[in-house]
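K.L.:
Any chance you could fold what I've pasted below:
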Amino acid sequence: MYTSAPTDANAQEKRKAWTVPMLADAKRDGRRLVMLTAYDAGFARTMDAAGIDVVLVGDSLGMVVQGHNSTLPVATADIVYHTACVARGLSKALLVADLPFQSDATPERALDAATALLQAGAAMVKIEGAGHKLDVIRFLVEREIPVCAHLGLTPQSVLRLGGYKLQGRDDVTANKLRGDARAVAQAGAALLVLECVPTGLAGAITADLAIPTIGIGAGPHCDGQVLVLHDLLGVNSGHRRPKFVKDFLAQGGSVEGAFRAYADDVRSGAFPDASHSYD
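P.N.:
A predicted model of the protein is given here:
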């Protein structure tokens, strides 16, 4: 049974700083993980105060910060810069940073990029896809770099996919996605983001794995949830709002209140509901 963490100021002061092994502990203990994206120290500091567990410096910054139409133009230097900014605002949350497009094309390139991100303050790097990325995951983990995998809708594959679409709709693609999830876990990933995946499939993958799953448009049965900061606050990023997005600012009354409302709803299981999920 999932439990909700206390959010009063004293409890937040006493909570421990997150480490990578604590992610598996959370899944074992039935505690839903709360993740948000951040790109600067101010928002990161507010997320920390609101009790957010994991903060992601996503290559989503290409779309919501830089104004691009996709994440493809984002460079490693961009992620390094924003990771260093966010790291200065955190004392409790675990910091994850994206490996941007083609920075993980080979294990050696991935090692260089991941090293720069960890030196900037990240505790883990995120890699999209499986296939040849399995060798990259193994290569990094063997060299003491924790990895978060990312399956389902992988935004760096937007050209091949032909847009931002739900993945795993039919038996063939669902079985492949389930097999890929097992493979990234076996390769050494300690966390898995599932994006735009039907609720039932995401639940089956979550049950398959010993590592936690983090959903975004993947229904309520994942071990945690992530949203893009701008989506959570209802900021117009110039792109179509997906079904799984919810504006928590109106609910929370302030930025920190929005973060707390989101965290409470994730931990209680109130978010996402059917209106923010895919059948």
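K.L.:
Only C-alpha atoms from now on, for both contacts and neighbour counts.
P.N.:
Will do.
K.L.:
Do you have the helices of the stretch 51-200 of the chain handy? List them.
P.N.:
Listed in chain order, the helices of the stretch 51-200 of the chain (DSSP state H, counting those that start in this stretch) span 61-64, 76-87, 107-120, 133-142, 158-161, 171-187, 199-208.
K.L.:
how about CSV for these, with distance to Ser254 and mean neighbour count added?
P.N.:
Putting these into CSV (distance: least, C-alpha to C-alpha, whole Å; neighbours: other C-alpha atoms under 10 Å) gives the following:
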stretch, distance to Ser254, mean neighbour count
helix 61-64, 20, 21
helix 76-87, 20, 21
helix 107-120, 30, 19
helix 133-142, 39, 20
helix 158-161, 34, 12
helix 171-187, 37, 18
helix 199-208, 30, 19
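K.L.:
how far is stretch 47-57 from where the chain is centred?
P.N.:
Stretch 47-57 has its C-alpha centroid displaced from the chain centroid by 11 Å (C-alpha atoms, centre = their mean, to the nearest Å).
K.L.:
actually stretch 146-161, sorry about that
P.N.:
11 Å.
K.L.:
Please spell out which residues along it are buried.
P.N.:
146-157 (16 or more other C-alpha atoms under 10 Å).
K.L.:
Also stretch 218-236?
P.N.:
Of the residues in stretch 218-236, 218-233 count as buried by neighbour count, 16+ other C-alpha under 10 Å.
K.L.:
what's the span of that stretch from first residue to last?
P.N.:
With C-alpha to C-alpha, to the nearest Å applied, stretch 218-236 spans 23 Å between its terminal residues.
K.L.:
any idea which element Arg45 lies in?
P.N.:
According to DSSP states H and E, Arg45 maps onto helix 41-49.
K.L.:
and the gap between Asp104 and Asp53?
P.N.:
From Asp104 to Asp53 the distance is 26 Å (C-alpha to C-alpha).
K.L.:
thinking again about what came up before, now, which of the buried residues of stretch 146-161 sits nearest Lys14?
P.N.:
Pro146 (25.6 Å; C-alpha to C-alpha).
K.L.:
pretty sure that closest one is touching Met124, no?
P.N.:
Yes: with contact defined as C-alpha atoms under 8 Å, Pro146 reaches Met124; the gap is 4.8 Å.
K.L.:
Please provide the structure for the following sequence as well, for comparison with the first:
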Amino acid sequence: MRKTIPDIMARKGAGSAPLVCLTAYTAPVAELLDLYCDVLLVGDSVAMVLYGEPSTLQADMDMMIRHGRSVQRASKNALVVVDMPFGSYQDSKESACRNATRILSETGASSVKLEGGAEMAETIHYLVERGVPVMGHIGLQPQSVNSLGGYKAQGRDEISAQKIIEDAKAVAKAGAYAIVLEGVAEKIAGDVVNAVTCPVIGIGASAACDGQILVVDDMLGLTSGKKAKFVKEYASLSVSIEQAVKSYAADVRSRVFPSSAHVYGLQDSKAPIMPTNAPGTLDITAVSAPKSSTEEPLAPAPMIKDDVTPTMQGTAKTARPAMPSLQARPASPAQENKPINVFEGVLRATKRPTDY
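P.N.:
Modelled structure (predicted):
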């Protein structure tokens, strides 16, 4: 059974098992993660991970909805949360509500997530009051990468640390049921966890958080380039994929692939072109050709002598022949005693390879 918002909220505190969260963007991956995760986040990081964009700012509503729907359909257990992309909620609380409700209605997801601290509290409250569950996101906010001057850890000085704590309190008070805390000093993460009553999900924060989240491609070792300090690779799938492709290329070039196990053979030439007496079909083999050339032909059609044909001067009786009758042709030895298949010519003309 799928996790609910109350289920997630109940996981607050040291006495509860930490929430397991990962990003997911596609149906096959979501299906694999679903059994082990409490939350699947369709993050705006999809723009970078799947589309090769330089930042999350290139994600848009259509992109988030498309991937959100895919993850929602493929999962049965985890709560699905969809990021609100940059520009979809900053303009006004009213436009934020329109976009948030569109995301939920078109994806079937349970919640949206948006970035921002105290400055977004009013918008969060507006959404929650109108039935839109909101997960907050404070600390390092990727959508603010330009104003932050890059992806830099936050809360490492007293002023920054105090702001993060105040942001957490404001977002929680506005009604967020959970908060993602990204890229902050470990001590500050502990202070944030203690400052709010909703679960705090860390990414590059602290083991003291109520849950953890990572970008799935980072965790699986699928991303190239420099990794963030907080990323732990649990697999090296990029190496496995490269080796698999290398082997495939070698097999193709040496004609080892495809082998006989991977190709289709011909159908049995003695098999009928089409089944007879199949349910709902006419038994066309019931009609047979004449057995020999000595069989008596059909009698010719009689003349119709009293056909009346109208003319300009009146009517006159004329005689005209009826339609000529079909007479049996002598059967060749190969055709003798062979059932007539009226569809054989059509099938021969339209014959195509067997479907996959």
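K.L.:
tm score of chain vs chain?
P.N.:
The TM-score (TM-score structural alignment, normalised by the length of structure 1) is 0.81; 235 aligned residues with a C-alpha RMSD of 1.5 Å.
K.L.:
circling back: roughly how far out does the helix holding Arg45 of structure 1 sit from the chain middle?
P.N.:
Chain-centre distance of helix 41-49 of structure 1: 17 Å, with C-alpha atoms, centre = their mean.
K.L.:
What are the contacting residues of that helix?
P.N.:
Residues outside helix 41-49 of structure 1 that contact it (C-alpha atoms under 8 Å, 6 or more residues apart in numbering): 9, 12, 38, 55, 85-93, 255-256, 259.
K.L.:
Spatially, which two of the residues you listed are the most separated?
P.N.:
Applying C-alpha to C-alpha across the contacts of helix 41-49 of structure 1, the maximum distance is between Ala9 and Cys85, 24.2 Å.
K.L.:
Quick check: Lys232 of structure 2 vs Cys37 of structure 2, distance?
P.N.:
Here the distance between Lys232 of structure 2 and Cys37 of structure 2 works out to 17 Å (C-alpha to C-alpha).
K.L.:
Please apply the same query to Ala153 of structure 2.
P.N.:
Taking C-alpha to C-alpha as the measure, Ala153 of structure 2 falls 26 Å from Cys37 of structure 2.
K.L.:
Between these two, which has more neighbouring residues?
P.N.:
Neighbours per residue, other C-alpha atoms under 10 Å: of Ala153 of structure 2 and Cys37, the larger number sits with Cys37, 19 against 16.
K.L.:
And that one? What does it align with in structure 1?
P.N.:
Residue pairing (TM-score structural alignment): Cys37 of structure 2 is matched to Ile52 of structure 1.
K.L.:
who are the neighbours in contact with that match?
P.N.:
34-36, 93, 259-260, 263.
K.L.:
ok, so of those residues, who is nearest Leu118 of structure 1?
P.N.:
The closest of those, once distances to Leu118 of structure 1 are taken by C-alpha to C-alpha, is Ala93, at 14.8 Å.
K.L.:
What is the equivalent residue in structure 2 for the closest one?
P.N.:
With TM-score structural alignment as the criterion, Ala93 of structure 1 lines up with Ala78 in structure 2.
K.L.:
My understanding was that that match contacts Leu41; is that so?
P.N.:
No: when contacts are counted by C-alpha under 8 Å, Ala78 of structure 2 is not listed as touching Leu41 (9.5 Å).
K.L.:
Compare the two and say which is more crowded by neighbours.
P.N.:
More crowded of Ala78 of structure 2 and Leu41, by other C-alpha under 10 Å: Leu41, with 29 against 26.
K.L.:
Okay, that one and Leu114 of structure 2: tell me how far apart.
P.N.:
Leu41 of structure 2 is 12 Å from Leu114 of structure 2, by C-alpha to C-alpha.
K.L.:
mind listing the strands for structure 1?
P.N.:
33-37, 54-57, 94-98, 124-128, 147-152, 191-195, 213-216, 224-227 (DSSP state E).
K.L.:
mean shift of the first one relative to structure 2?
P.N.:
The superposed strand 33-37 of structure 1 is, by mean C-alpha distance after the TM-score superposition for structure 1, a mean 0.3 Å from where its aligned residues fall in structure 2.
K.L.:
What residues in structure 2 pair up with stretch 190-199 of structure 1?
P.N.:
So stretch 190-199 of structure 1 sits over residues 177-186 in structure 2, by TM-score structural alignment.
K.L.:
how far does that stretch sit from the chain's center?
P.N.:
With C-alpha atoms, centre = their mean as the basis, stretch 177-186 of structure 2 stands 30 Å off its chain's centre.
K.L.:
again, but for stretch 97-113 of structure 2
P.N.:
17 Å.
K.L.:
neighbouring contacts of that stretch?
P.N.:
Residues contacting stretch 97-113 of structure 2 (C-alpha under 8 Å, 6+ apart): 4-5, 61, 64-66, 68-70, 72, 79-84, 88-89, 126-127, 132-137.
K.L.:
coming back round to it: reformat the helices of the stretch 51-200 of structure 1 into TSV and put distance to Arg28 of structure 1 next to each item.
P.N.:
Listed next are the helices of the stretch 51-200 of structure 1 as TSV, based on distance: least, C-alpha to C-alpha, whole Å:
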stretch	distance to Arg28 of structure 1
helix 61-64	32
helix 76-87	27
helix 107-120	27
helix 133-142	22
helix 158-161	34
helix 171-187	16
helix 199-208	12
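K.L.:
how about those, which one is nearest Ala26 of structure 1?
P.N.:
helix 199-208 (13.3 Å).
K.L.:
Leaving aside the residues adjacent along the chain, what's closest to the aligned partner of His67 of structure 2 in structure 1?
P.N.:
When structure 1 is aligned by TM-score structural alignment, the residue opposite His67 of structure 2 is His82. Of all residues not flanking His82 of structure 1 in the chain, Tyr39 sits nearest, at 5.3 Å (C-alpha to C-alpha, 6 or more residues apart in numbering).
K.L.:
Surely Arg183 of structure 2 touches Gly139?
P.N.:
Slight slip there: residue 183 of structure 2 is Gly, not Arg. Yes: using C-alpha under 8 Å, Gly183 of structure 2 is in contact with Gly139, at 6.3 Å.
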